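Asker: This is the structure alone, sequence omitted:
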């Protein structure tokens, strides 16, 4: 174990599967104690079991990040369990939209903004309070390439991820002198359950998705986890306020 990591605590929201689970596992394998959080208790507990089976230490705390009281309780229980919070990966998000802007509805708007924007804001609000008290910390938020460029038939989702980048940059500047770094990762299409839900069985569609990435494939959850761990760690000590594309070259086009 890296001695600079021993005793550090990382919190991952949306950690029941996909990018969140992969990142929770990566934090644990690097020596962090991990708080696994999600609304899916069964899958969240499964993530804890995977960490423990690999020799790591983790605990599950259920949380709906769109609810102030639940987020406050999540951070309080994290500190009560491990005494501190060094790194937070605010990854919980939803993508329930597949229509042009004029065909959207208010219920979907409120749901996406509630989790993707309010959820990140609430998490940072309570995480930063702890980090200020303990003298520093690092936060990484999950944005998206949809927060950097247009996303046809996902206008609300795209707006939510643009907002995450705005929150990230503003918090980074506000707390830079307090030893708190805040960054975001912006994945392109990643091989997750979310991608499978959004994709179709049409081989032509799959081929178009792959072709959109100059690198010639979609990404893996482990590749996003690696980026999050870099931004969270001491090697990125001079890095704050960035929205890092992890996108196979998609936004370079």
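Answerer: Here it is on my side, so go on. Since the structure is predicted, the reported quantities are computational estimates derived from the model, not experimental observations.
Asker: only C-alpha atoms for contact and neighbour calcs from this point on.
Answerer: OK.
Asker: Count residues in the vicinity of the closest residue to residue 55 other than its chain neighbours, would you?
Answerer: Taking CA to CA, 6 or more residues apart in numbering, and ignoring the residues beside it in sequence, residue 55 has residue 29 as its nearest neighbour in space, at 8.0 Å. A count of nearby residues for residue 29, using other CA atoms under 10 Å, gives 17.
Asker: so how far is residue 154 from residue 29?
Answerer: In this view, residue 29 and residue 154 are 35 Å apart by CA to CA, to the nearest Å.
Asker: What of residue 163?
Answerer: To residue 154, residue 163 is 14 Å away according to CA to CA.
Asker: same deal with residue 172?
Answerer: Residue 172 is 27 Å from residue 154, where distance means CA to CA.
Asker: Then residue 37?
Answerer: 26 Å.
Asker: Of the two, give the one with the bigger neighbour count.
Answerer: Set side by side, residue 37 and residue 154 show more neighbours around residue 37, with 32 against 19, by other CA under 10 Å.
Asker: Would you confirm that the more buried one contacts residue 17?
Answerer: No: if you go by CA atoms under 8 Å, residue 37 and residue 17 don't touch, sitting 10.6 Å apart.
Asker: List the residues that are in contact with both of the two.
Answerer: Common neighbours of residue 37 and residue 17 (criterion: CA atoms under 8 Å, 6 or more residues apart in numbering): residue 44.
Asker: picking that back up, check contacts around the residue nearest to residue 55.
Answerer: Taking CA under 8 Å, 6+ apart, we find residue 29 in contact with 51, 54, 55, 56.
Asker: here's the one I want to compare it with:
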């Protein structure tokens, strides 16, 4: 459960039908945003998540909206941004959670080019299109501010959070396509952060390792030995819960993160601190 209060603002979340995207929508509703647009290629799933978010909403005038999106299609991305702005008047928080996982365990000499192309298009182009379209809207709107014990603090014109992976920083066998795409996401994050400095837009990334999501469940089905790998590699011997990632995303949207920009946080319980991690006892 998120313990950070926002009390205002409008969010647009892609990949909102399940996993980290859905949990982020619930957490932001609970934190007090006044409206959320939940976008996903699974429109029915987005609708169900939008309805569920209302159960947790703290803002008295909370509204939610479900929209279908194909993040690799420029027109589709522009549509969700335009629709969100038309319905709610602004976009303060943009969470780019939509993407695809590692769909092939082939090592580099055996990698299929079509697998590489699909992964790159979804995770790199899709993220770029979303960041580009949202940043343009944010740059033209007035800043959002909050009042605290120290007075008024400005959040600038918006906060963009890209959902990367621990593979944004490290590599693993048989994951060339996925690792390449997630490394590129850090490049998008840093470049967009620099390009939008004068507009007072913050762009950051979160980079979790294994998380209890449908994507991870699919990986466990495809690679049964992954469960033992996770237990051996993770200091906590388990995957992260979706709220352990979503809570940090809420933090990046909040006044608490008003001085944080262009960063990426690895959320992995310390698994990548060294080449070998002993079990926590």
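Answerer: Arrived safely, thanks for sending. On a predicted model such as this, the values are computed, not experimentally measured, just so you know.
Asker: picking that back up, which single one of the contacts of residue 29 of structure 1 is nearest to residue 204 of structure 1?
Answerer: residue 51 (37.7 Å; CA to CA).
Asker: Quick one: map residue 51 of structure 1 onto structure 2.
Answerer: Structural alignment (TM-score structural alignment) places residue 51 of structure 1 against residue 53 in structure 2.
Asker: Grab the nearest non-local neighbour of its match.
Answerer: Leaving aside its sequence neighbours, residue 53 of structure 2 sits nearest to residue 26 (CA to CA, 6+ apart; 4.9 Å).
Asker: any idea how far the equivalent of the residue nearest to residue 55 of structure 1 over in structure 2 lies from residue 250 of structure 2?
Answerer: Using TM-score structural alignment, the partner of residue 29 of structure 1 in structure 2 is residue 30. Separation of residue 30 of structure 2 from residue 250 of structure 2 (CA to CA) stands at 10 Å.
Asker: Also residue 33 of structure 2?
Answerer: According to CA to CA, residue 33 of structure 2 stands 10 Å off from residue 250 of structure 2.
Asker: Determine the number of other residues adjacent to the closest residue to residue 59 of structure 1 other than its chain neighbours.
Answerer: Leaving aside its chain neighbours, residue 59 of structure 1 sits nearest to residue 35 (5.1 Å; criterion: CA to CA, 6+ apart). When neighbours are counted by other CA under 10 Å, residue 35 of structure 1 registers 27.
Asker: hang on, residue 35 of structure 1 packs against residue 16?
Answerer: No: Residue 35 of structure 1 is beyond contact range of residue 16, at 11.4 Å (criterion: CA under 8 Å).
Asker: who touches both of these two?
Answerer: By CA under 8 Å, 6+ apart, no residue touches both residue 35 of structure 1 and residue 16.
Asker: Tell me which residue lies nearest the centroid of structure 1.
Answerer: residue 91 (2.2 Å; CA atoms, centre = their mean).
Asker: need the contact list for the alignment partner in structure 2 of it.
Answerer: Here residue 91 of structure 1 is matched to residue 97 in structure 2, going by TM-score structural alignment. By CA under 8 Å, 6+ apart, the residues touching residue 97 of structure 2 are 13, 14, 15, 16, 20, 21, 162, 163.
Asker: In contact with the residue lying closest to the third one once chain neighbours are set aside, which residues?
Answerer: Take residue 15 of structure 2 and drop its neighbours on the chain: the residue closest to it by CA to CA, 6+ apart is residue 98, 3.9 Å away. With contact set as CA under 8 Å, 6+ apart, residue 98 of structure 2 has these partners: 14, 15, 16, 21, 40, 71, 123.
Asker: Can you show me the strands along the stretch 101-250 of structure 2?
Answerer: In the stretch 101-250 of structure 2, the segments counted as strands under DSSP state E, counting those that start in this stretch are 145-148, 151-154, 158-163, 201-208.
Asker: so where is the third one in structure 1?
Answerer: I take that to be strand 158-163 of structure 2. Using TM-score structural alignment, strand 158-163 of structure 2 pairs with 137-142 in structure 1.
Asker: quick revisit: now, which of the contacts of residue 29 of structure 1 sits nearest residue 224 of structure 1?
Answerer: For these, the closest approach to residue 224 of structure 1 (CA to CA) belongs to residue 51, at 17.9 Å.
Asker: I'd like the next helix or strand past whatever helix or strand the closest one lives in.
Answerer: For residue 51 of structure 1, the enclosing helix or strand under DSSP states H and E is helix 41-53. The first helix or strand that comes after helix 41-53 of structure 1 along the chain, using DSSP H and E, is strand 57-62.
Asker: Tell me roughly how far that following strand lies from structure 2 on average.
Answerer: Taken over the aligned residues, the distance from strand 57-62 of structure 1 to structure 2 averages 1.0 Å (mean CA distance after the TM-score superposition for structure 1).
Asker: Would you tell me what the next helix or strand after that strand is?
Answerer: Next element after strand 57-62 of structure 1 (DSSP H and E): helix 68-82.
Asker: That following helix - contacts with which helices or strands?
Answerer: Packing partners of helix 68-82 of structure 1 (3 or more CA pairs under 8 Å, 6 or more residues apart in numbering; DSSP states H and E): strand 57-62, helix 119-134.
Asker: and among the ones you listed, the most buried is which?
Answerer: Comparing those by mean neighbour count (mean count of other CA atoms under 10 Å), strand 57-62 comes out on top with a mean of 22.
Asker: neighbouring contacts of the longest helix along structure 1?
Answerer: Taking DSSP state H as the criterion, structure 1 has its longest helix at helix 155-174. By CA under 8 Å, 6+ apart, the residues outside helix 155-174 of structure 1 that reach it are 95, 97, 100-101, 109, 112-113, 116-117, 120-121, 141-144, 146-148, 150-151, 180-184, 240-243.
Asker: filter the residues you listed to the buried ones?
Answerer: The neighbour count (16 or more other CA atoms under 10 Å) marks 95, 97, 109, 112-113, 116-117, 120-121, 141-144, 146-148, 180-184, 240-243 as buried among the contacts of helix 155-174 of structure 1.
Asker: still on that earlier bit, where in structure 2 does the longest helix of structure 1 fall?
Answerer: With TM-score structural alignment applied, helix 155-174 of structure 1 matches the range 176-195 in structure 2.
Asker: re earlier: now find how far off-centre the match of strand 158-163 of structure 2 is within its chain.
Answerer: Relative to the centre of its chain, stretch 137-142 of structure 1 is centred 8 Å away, using CA atoms, centre = their mean, to the nearest Å.
Asker: Also stretch 74-86 of structure 1?
Answerer: 18 Å.
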